[in-house]
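Novice: The following block contains a protein sequence and its predicted model.
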Amino acid sequence: MSSSSSIHPCLWFDHQAPEAVEFYCSLFPESRITGKNEFTFQFELMGTHIQALNGGPMYQQTPACSYFVYCGEQASIEELYQELKKGRQVIFPLDSYPWSSRYAWVTDRFGTNWQLDIDPIRSPQKIVPCLLFVNDKRTRVKEAIEFYFDVFSNSRSLMEAPLPDSEDLLFAQIKLDQFILNLMSSPESHDYDFTPANSLVITCPSQAEIDYFWEKLGEGGQFQRCGWLKDRFGVSWQIVPADLGKILADPQNGKKSMEALLSMEKLLIEKLKNPF
């Protein structure tokens, strides 16, 4: 299907979204808040669109989804590392590694995982979500790529690194329409997996595109409420109208539209716009 939709990541916080977004926008260059309401914040970090959700304690972020920051010359990797590592966990300290001359992986005080890389990226998207396939999923990276390529017609592989002694991949970077996504596998056992606290949002200009992505991404997975689903790998997606914010902010119908949204699984644009 030819798509005019767009993708961006969403971070779930336990009522800390305002504080987290202010912190990120003060730390990362070329960053700003672009919109907010009682529940969500829209913001840009280094020009990359991200959403924050004031979701409550139901879900917590895990290292199964992290965010690569390709610093290049645009951001000080040392400054980002020193500030982001405060108050939580350093998974890889800032150092030289076989895959990068300067790299670090930290979990910040809000629970968000960042992989900082001194390397640049030849794209306006400087921050790239990374899905880590662990435990019984660790040999499913190639399968996941094939699945996503089938869903998103305008897709291609940008980089692949094989998993030693396996036909699968250790690392891959792909492009889904115009959105770059990293995928990794871990040979070690972990006590975490994908969680709705890290999701990918697809904004769709038409009901036909909502219907398409809902059915294709949800096949073999789990359909949930309010436009959310888990795909067959457990990755959470939100399939929403492109003008959802405008619909819910309408002074006349916004409250009823929200009530309608909360009663739906797949979102229906016409019922959101005319909830009475």
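Specialist: Noted; the coordinates are in hand.

Novice: going forward, measure contacts and count neighbours with C-alpha atoms only.
Specialist: OK.

Novice: Would you map the strands across the stretch 101-250 of the chain?
Specialist: Per DSSP state E, counting those that start in this stretch, the stretch 101-250 of the chain carries strands over the ranges 113-117, 127-133, 155-162, 169-176, 179-185, 198-204, 222-223, 228-230, 236-241.

Novice: And the second one, how far out from the chain middle?
Specialist: The reference is to strand 127-133. Its chain's C-alpha centre and that of strand 127-133 lie 8 Å apart, by C-alpha atoms, centre = their mean, to the nearest Å.

Novice: of all the strands of the stretch 101-250 of the chain, which lies closest to residue 14?
Specialist: For those, the distance to residue 14 is smallest for strand 198-204, at 12.7 Å, taking C-alpha to C-alpha.

Novice: How about residues contacting that closest one?
Specialist: Strand 198-204 is contacted from outside by 4-12, 61, 65, 210, 235-242, using C-alpha atoms under 8 Å, 6 or more residues apart in numbering.

Novice: For PyMOL, write a command that selects the buried ones of these.
Specialist: Selecting only the buried entries of the contacts of strand 198-204 in PyMOL, with 16 or more other C-alpha atoms under 10 Å as the criterion:
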select buried, resi 5+7+8+9+10+11+12+61+65+210+235+236+237+238+239+240+241+242
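
Novice: let's bring in a second one:
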Amino acid sequence: MKNNIYPCIWFDKDGKDAAQFYIDTFGDGNITTDTQMVVTFELSGQKFLALNGGPEIKPNPAVSFMAVLEDKDELESIWNKLSDGGKVLMPLDKYEWSEKYGWVQDKFGVSWQLYFGEVNDDVHGQKFIPTYMFTQEYNGKAEEALNFYVKLFKNSKLDGVMKHQEGDMKGLVMHGQCVLDDYVIAAMDGGNGHDFHFSWGNSMYIECETQEEIDHFWNAFAAGGEESQCGWVRDKFGAWWQVIPKQLVVWMTDPELAPKVSAAFYKMKKIDIETLKKATE
């Protein structure tokens, strides 16, 4: 599964340990890049980036990964591994939306929703779905955010929105789903009772081929949001993105080029490809 969009998870210095834990837990995975700062790995063909950023930032349940599993025994086995040393957020049980479902924060702080369902029918063949919970001042913004993202990315569509029908959350999103450049993400409104919100702990990484692409995404996210260093930008709904040239990984893993490219890269907010190219000369 080749996508230009994939999740980045912030770890202390144990990104490789976490990657190997997820490969052992879910199976069908491998580590594809292993550097001191960045570890990339795949689960069922989907790419993840583990960033060894330090102890200041931690992932939290504002972004979780819904794993769609078609075998109940496999789901229970995975649940036991993820919950060992972690924290159960919703018990593994039968719910109105699934015969078997549970939500857990693992020992690395990463949150997973395990859902018994059909991968092809429910989520277009994508086993792991980044799921955003809009809380605090962003509660009630889930549907607006999904529509914003769909307009921004090519090959995109809104894939359905279910809303609460009663109570304090009536009219707000229980579960919404969209496809962004053939990559599925989901969202929900989470109410005002949670003590967490979007952070650098979980971001989405966008690989861009051209400066035009970088400008397109950066300018859209930064409008009403917040620009930060090294291609990080927060959109007006609070979610964090990294808008990065595709060539960066190649440069940063080259022992000769990496120091020169890094020196230029760390001075930037929005990334300028030409400046990075000149640094390689």
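Specialist: It's in. In this text, all values refer to a predicted model and were calculated from it rather than measured experimentally.

Novice: overall similarity of the pair, as a TM-score.
Specialist: Once superposed, chain against chain, the TM-score is 0.94 (TM-score structural alignment, normalised by the length of structure 1); 273 aligned residues with a C-alpha RMSD of 1.7 Å.

Novice: Serialize the strands of the stretch 101-250 of structure 1 to TSV and add fields for distance to residue 34 of structure 1.
Specialist: Output for the strands of the stretch 101-250 of structure 1, formatted as TSV (distance: least, C-alpha to C-alpha, whole Å):
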stretch	distance to residue 34 of structure 1
strand 113-117	22
strand 127-133	17
strand 155-162	28
strand 169-176	24
strand 179-185	19
strand 198-204	16
strand 222-223	30
strand 228-230	23
strand 236-241	18
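
Novice: out of those, which comes closest to residue 214 of structure 1?
Specialist: Taking C-alpha to C-alpha, strand 236-241 is the member of the strands of the stretch 101-250 of structure 1 nearest to residue 214 of structure 1, at 6.6 Å.

Novice: which part of structure 2 lines up with that closest one?
Specialist: Residues 240-245 of structure 2 are where strand 236-241 of structure 1 lands when matched by TM-score structural alignment.

Novice: after superposition, how close is that stretch to structure 1?
Specialist: Superposed on structure 1, stretch 240-245 of structure 2 shows a mean distance to its aligned partners of 0.5 Å (mean C-alpha distance after the TM-score superposition for structure 1).

Novice: What is the burial count for the residue nearest to residue 123 of structure 2 when sequence neighbours are not counted?
Specialist: Nearest residue to residue 123 of structure 2, sequence neighbours excluded (C-alpha to C-alpha, 6 or more residues apart in numbering): residue 184, at 7.0 Å. Look at residue 184 of structure 2: counted by other C-alpha atoms under 10 Å, it has 23 neighbours.

Novice: For residue 226 of structure 2, which non-adjacent residue is closest in space?
Specialist: For residue 226 of structure 2, the spatially nearest residue (C-alpha to C-alpha, 6+ apart) is residue 234, at 5.0 Å.

Novice: Next up, the contacts around the one you found.
Specialist: By C-alpha under 8 Å, 6+ apart, the contact set of residue 234 of structure 2 is 221-222, 225-228, 240-241.

Novice: Among those, which one sits closest to residue 28 of structure 2?
Specialist: residue 241 (27.0 Å).

Novice: How about the contacts made by that closest one?
Specialist: The contact partners of residue 241 of structure 2, by C-alpha under 8 Å, 6+ apart, come to 203-206, 232-235.

Novice: Recalculate using a threshold of 7 Å.
Specialist: Shown in contact with residue 241 of structure 2 (C-alpha atoms under 7 Å, 6 or more residues apart in numbering): 203-205, 232-234.

Novice: ditto for residue 226 of structure 1
Specialist: Residue 226 of structure 1 neighbours (C-alpha under 7 Å, 6+ apart): 261-262, 264-267.

Novice: any idea what it aligns with in structure 2?
Specialist: Aligned by TM-score structural alignment, residue 226 of structure 1 pairs with residue 230 of structure 2.

Novice: Tell me how many other residues crowd the nearest residue to that match once chain neighbours are set aside.
Specialist: Leaving out its chain neighbours, the residue that sits closest to residue 230 of structure 2 by C-alpha to C-alpha, 6+ apart is residue 269, at 5.0 Å. Number of residues near residue 269 of structure 2 (other C-alpha under 10 Å) recorded here: 16.

Novice: now for residue 269 of structure 2: what does it line up with in structure 1?
Specialist: Under the alignment (TM-score structural alignment), residue 269 of structure 2 maps onto residue 265 of structure 1.

Novice: Equivalent analysis for residue 69 of structure 2, please.
Specialist: Per TM-score structural alignment, residue 69 of structure 2 is aligned with residue 71.

Novice: was I right about its match contacting residue 120?
Specialist: Yes: Residue 71 of structure 1 is within contact range of residue 120, at 5.8 Å (criterion: C-alpha atoms under 7 Å).

Novice: More neighbours: those two, which one.
Specialist: Taking other C-alpha under 10 Å, residue 71 of structure 1 and residue 120 do not tie; residue 71 has more neighbours (23 against 14).

Novice: Relative to residue 9 of structure 1, how far out is the more buried one?
Specialist: Separation of residue 71 of structure 1 from residue 9 of structure 1 (C-alpha to C-alpha, to the nearest Å): 19 Å.

Novice: Identify the residues contacting the residue lying closest to residue 170 of structure 2 once chain neighbours are set aside.
Specialist: In this structure, residue 170 of structure 2 finds its nearest non-sequential neighbour in residue 164, 4.7 Å apart by C-alpha to C-alpha, 6+ apart. Residue 164 of structure 2 makes contact with 170-174, according to C-alpha under 7 Å, 6+ apart.

Novice: For residue 9 of structure 1, what is the corresponding residue in structure 2?
Specialist: So, by TM-score structural alignment, residue 9 of structure 1 is matched to residue 7.
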